[in-house]
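Enquirer: I would like the atomic coordinates for the input below:
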Amino acid sequence: MSSFDTDVPVLLLRLDPRPVHHGALGAVRSLGRAGIEVHAVAEPARGPLGRSRYLHRMHELPAGPVSHAGLLELLRNVSEGIGRPAVLIPLDDRGAIAAARLAGPLLGRYLLPAQPAGLPERLADKAELALLCRELDLPHPATALPADARQAADAAGELGLPLVAKWSRPWLLTPSAGLRSTTLVRTRDDARRLYELTERAGSALLLQRRLPGGPDTDWFFHGCFIRGGACPIGGSGRKERAWPPRTGPTAVGRRLPDPQVERAALRLAGHLGYRGILGLDFRRDAHGRYHLLAVSPRPGARFRLFTDPSSGLDVVRALHLDLTGRPVPIADDPLPFLAMTGSWLRGGLRRGAYRMRTAPPGSTPLPARPLPARPLGVSQRP
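Expert: A predicted model of the protein is given here:
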């Protein structure tokens, strides 16, 4: 096992008011068993997370919504209590987005991966993800972003019923809104009525062609990208069961190598310069294409599936090693994954060099095009 800098504690941050999932408890246990002092900001304090023997201290969130300024003050106060810089690991999308926004003001108090500003928010936004998949030519279900209720009904007819409706920024949903992040739409009127709840949801409504589920259709990737873009621990897996059934997080998963899933994850992370822990969810269609459905810029419930049996390394331990300047050991059987990484990076450098040679003098990259109200075409290449 690698030698951890046990003088550097960890603060786990979870802002989601829903019950803590088992991935959070796994992070506490993994880091605590490595001899690292683990703190957590989460609610409720009396839940499973707060009762773990490996948690040094729970710092409870105040009741109600926490503002940007309020979270900054809370994290500063927690830092004062810890007494030395700590690795900050968000455990949900809301926490990952908040931590990235506060990276500057928290400099010197917390250690965070260096990456482009606003990247976790871009990845967690479903509308941005649809644009990103088109930019990278990654398969993604045909998606429409209606501008009014009539367009929502029309898009439902064009995409085909039943279809999937998603709120583009699900972390903005509050329990009082009474809305689910994902809904199955069965009629045009359902789509129209759902659009009329946009203001309550706090973000745009997306309508997406439904990909049928079934055995062997739901796949995922989980990994940690460190300095230089390497991914020393991670890989692909298949979701066997979910809770709630069919729509919830992975309850039972299996680690299974899949080149298409791993190649897509490397393309995405390499293109964006992503650093830190990353989870991706895919659904395989009847033609064998893996459509990217969601990206999570933080540890997920299944990260312990990718623990290296010889070193005990997992994504949260790898991140702590990397951010504290310790070497991150290469995981078991890395050669196929490293070969794939090298192939993708070499291809990316060649394409970048070609674009620089052929770009007109003084030109700048075009911004991403807005997502149209009409359905996007589905990419054909994995």
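Enquirer: C-alpha only now, for contacts and for neighbours.
Expert: Fine.
Enquirer: how about the helices in the stretch 101-250 of the chain?
Expert: Applying DSSP state H, counting those that start in this stretch to the stretch 101-250 of the chain gives helices spanning 119-124, 126-136, 149-159, 188-195, 198-201.
Enquirer: just checking, what packs against the second one?
Expert: Yep, that's helix 126-136 we're talking about. helix 119-124, strand 290-296 (3 or more Cα pairs under 8 Å, 6 or more residues apart in numbering; DSSP states H and E).
Enquirer: give me the neighbour count for Ala98.
Expert: 20 (other Cα atoms under 10 Å).
Enquirer: separation between the most centrally placed residue in the chain and Trp171?
Expert: With distances taken as Cα atoms, centre = their mean, the residue of the chain nearest its centroid is Ser296 (0.9 Å). According to Cα to Cα, to the nearest Å, Ser296 stands 11 Å off from Trp171.
Enquirer: one more, for comparison:
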Amino acid sequence: MTEQGPELDRSVPALLVKVGHYPQHHGGLGVVRTLARAGVAVHAMVEAPTTPVALSRHLAGYAVYRSSGREPPGHLVDEICAIAERIGRPAVAVPTDDEAAVLLAEHADAFAPHLLLPPVAAGLPRRLASKAGLDELCRRHGTPTPRSAAVADRAALLALGREWGYPLVLKNLEAFTRLRAPVVGHTTLVRNEGALRELVADVPLSVLAQEYLPTERTEDWSTHLYCGAGGEPRVAFTGRKVRAWPPDSGVTTRAVALPNRHLLEQAVRFCRAIGYAGAADLDWRLDLRDGTYKLLDFNPRTGAQFRLFEDEHGVDVVRALHLELTGRRVPPAPQRTPRTFVVGQLDLPSMLCWVARHRRPPQAVLPRAGTERGWLSLDDPLPAVAEACWFAGTVARRLLGRTG
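Expert: This next block holds a predicted model:
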């Protein structure tokens, strides 16, 4: 072990594995940077040579593969195996979306010659990524979660809204159906029956309805872990989400690392109960009305904001994954604070929405010590430039779509 922490095995590369089209992903860039800075050669699946990840100076190589997530599983497995085989030696697989995590777990035998994977039960990532499956696991193991119900058609959803009342939260039910037949674009807050009728067509649905926990009476928290066999945590962190885009239900745009022993114990207890192995990103909402942390989502893979968290040895969940799968020990160490994570171009509209809602300046505007940025890095500037171009193009297309 060096003064900077445990040394990673530089002879074992890593592969960033993706299913679906999301070229602007700061989480993938974080994976590339954290492993490459530790001397590991990182390869990535990318949508184009101009994506921010593809332009990182830390990337050892990339393969252009434009997946929609609608392809047959066998096709996806063959393509990922071919990409991994070209690396020339077995690599640690780092999935950055639920579909990739599900695919890797369910076809582990096919990937075994090319990729190193945690010993997770084959069907567990799919159950955790499924909103209904997660709800069932939470109830079985006594982990609090908001009241939820899987709904198969519009009539049942309207009846549920009348029974529960509004607002109502809607989520796509399963990992792959959110790409193949999405009901909503992302976690969506529906405020009344009229809005629900406009949003949902009279067709078979794959959607989870969930009770709304009001933001003015809640706090958003997260836990990021890497667990070994049997759900034993090697590293585990907690933090609070400050802002998101879209507000209340979107991607984290600013978060702070805050040790929370009670929440950490609750997350670890659940991972042990289900025997989860691998990296995980759990979203919680603290209901201030009863003091209960309720589990909203369990992402069985690396979370986009994982670089918020590291221990005093500099080990985050991705480095812990690499250490564990290459047979190296992950030494225990306390969570490092203070640390802040910011996704700049998304945090600005989030702040403006906060001001419009509360009629006062938001907290945590200026950078502070220990700030980790999703895109900007002085030793790797091109991804931030590329993201600015992609982001400008996205905004322009949406504006033209509204005015056209």
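Enquirer: OK, contacts around the aligned partner of Arg186 of the first structure in the second structure?
Expert: In the second structure, the residue paired with Arg186 of the first structure is Arg191, using TM-score structural alignment. By Cα atoms under 8 Å, 6 or more residues apart in numbering, Arg191 of the second structure lies in contact with 166-168.
Enquirer: thinking again about what came up before, joint contacts of Ser296 and Trp171 of the first structure?
Expert: By Cα under 8 Å, 6+ apart, the residues touching both Ser296 of the first structure and Trp171 are Asp93.
Enquirer: what is the burial count for the residue mapped onto Gln305 of the second structure from the first structure?
Expert: Mapped onto the first structure by TM-score structural alignment, Gln305 of the second structure lines up with Arg302. By other Cα under 10 Å, the residues close to Arg302 of the first structure number 23.
Enquirer: ok, the residue lying closest to Arg302 of the first structure once chain neighbours are set aside - contacts?
Expert: In this structure, Arg302 of the first structure finds its nearest non-sequential neighbour in Gly23, 6.4 Å apart by Cα to Cα, 6 or more residues apart in numbering. Gly23 of the first structure makes contacts with 299-304, as judged by Cα under 8 Å, 6+ apart.
Enquirer: if we use 7 Å, what do you get?
Expert: Applying Cα atoms under 7 Å, 6 or more residues apart in numbering to Gly23 of the first structure gives the contacts 300-302.
Enquirer: and it? What does it align with in the second structure?
Expert: Under TM-score structural alignment, Gly23 of the first structure pairs with Gly27 in the second structure.
Enquirer: what number of residues lie near the closest residue to Tyr22 of the second structure other than its chain neighbours?
Expert: Leaving aside its chain neighbours, Tyr22 of the second structure sits nearest to Glu47 (7.8 Å; criterion: Cα to Cα, 6+ apart). If you count neighbours by other Cα under 10 Å, Glu47 of the second structure ends up with 21.
Enquirer: what's near enough to touch Glu47 of the second structure?
Expert: Contacts of Glu47 of the second structure (Cα under 7 Å, 6+ apart): 21, 23, 64-66.
Enquirer: from His358 of the second structure, how far off is it?
Expert: 39 Å.
Enquirer: repeat for Leu323 of the second structure
Expert: 45 Å.
Enquirer: between those two, which has more neighbouring residues?
Expert: Higher neighbour count among Leu323 of the second structure and His358: Leu323, with 19 against 9, using other Cα under 10 Å.
Enquirer: what does the more buried one align to in the first structure?
Expert: In the first structure, Leu323 of the second structure lands on Leu321 (TM-score structural alignment).
Enquirer: what does Ala153 of the first structure align to in the second structure?
Expert: Under TM-score structural alignment, Ala153 of the first structure pairs with Leu158 in the second structure.
Enquirer: what's the burial count for the residue nearest to its match when sequence neighbours are not counted?
Expert: Once flanking residues are discounted, Leu158 of the second structure sits nearest to Glu193: 7.1 Å by Cα to Cα, 6+ apart. The number of residues packed near Glu193 of the second structure is 18, by other Cα under 10 Å.
Enquirer: and for Ala153 of the first structure?
Expert: Neighbour tally, Ala153 of the first structure, other Cα under 10 Å: 21.
Enquirer: so it sits against Asp189, correct?
Expert: Yes. Assessed by Cα atoms under 7 Å, Ala153 of the first structure is found in contact with Asp189 at 6.5 Å.
Enquirer: is His39 of the first structure in a helix, a strand, or coil?
Expert: What DSSP: H, G, I helix; E, B strand; the rest coil gives for His39 of the first structure is strand.
Enquirer: so what corresponds to it in the second structure?
Expert: Using TM-score structural alignment, His39 of the first structure sits opposite His43 in the second structure.
Enquirer: ok, Gly279 of the first structure next?
Expert: Checking with TM-score structural alignment, Gly279 of the first structure has Asp281 as its match.
Enquirer: number of residues surrounding the closest residue to Ala181 of the second structure other than its chain neighbours?
Expert: Counting by Cα to Cα, 6+ apart, Ala181 of the second structure lies nearest to Ser206, which is 7.9 Å off, once chain neighbours are set aside. Using other Cα under 10 Å, Ser206 of the second structure has 19 other residues around it.
Enquirer: ok, now Asp218 of the first structure?
Expert: 23.
Enquirer: can you tell me the SS state at the residue lying closest to it once chain neighbours are set aside?
Expert: Spatially, and ignoring its direct neighbours in sequence, Asp218 of the first structure is nearest to Arg283 (4.7 Å; Cα to Cα, 6+ apart). Here Arg283 of the first structure is recorded as strand under three-state DSSP.
Enquirer: repeat for Arg398 of the second structure
Expert: helix.
Enquirer: which position in the first structure pairs with His262 of the second structure?
Expert: That one, His262 of the second structure, aligns with Gln260 by TM-score structural alignment.
Enquirer: so that match lies in a helix, does it not?
Expert: Yes. Counting by three-state DSSP, one finds Gln260 of the first structure located in a helix.
Enquirer: and Thr292 of the second structure, what's its match in the first structure?
Expert: In the first structure, Thr292 of the second structure lands on Arg289 (TM-score structural alignment).
Enquirer: so what's the residue count around its match?
Expert: By other Cα under 10 Å, the residues close to Arg289 of the first structure number 20.
Enquirer: so what's the residue nearest to the centre of the first structure closest to, chain neighbours aside?
Expert: The nearest residue in space to Ser296 of the first structure (Cα to Cα, 6+ apart) is Gly279, at 4.9 Å.
Enquirer: all set, thanks.
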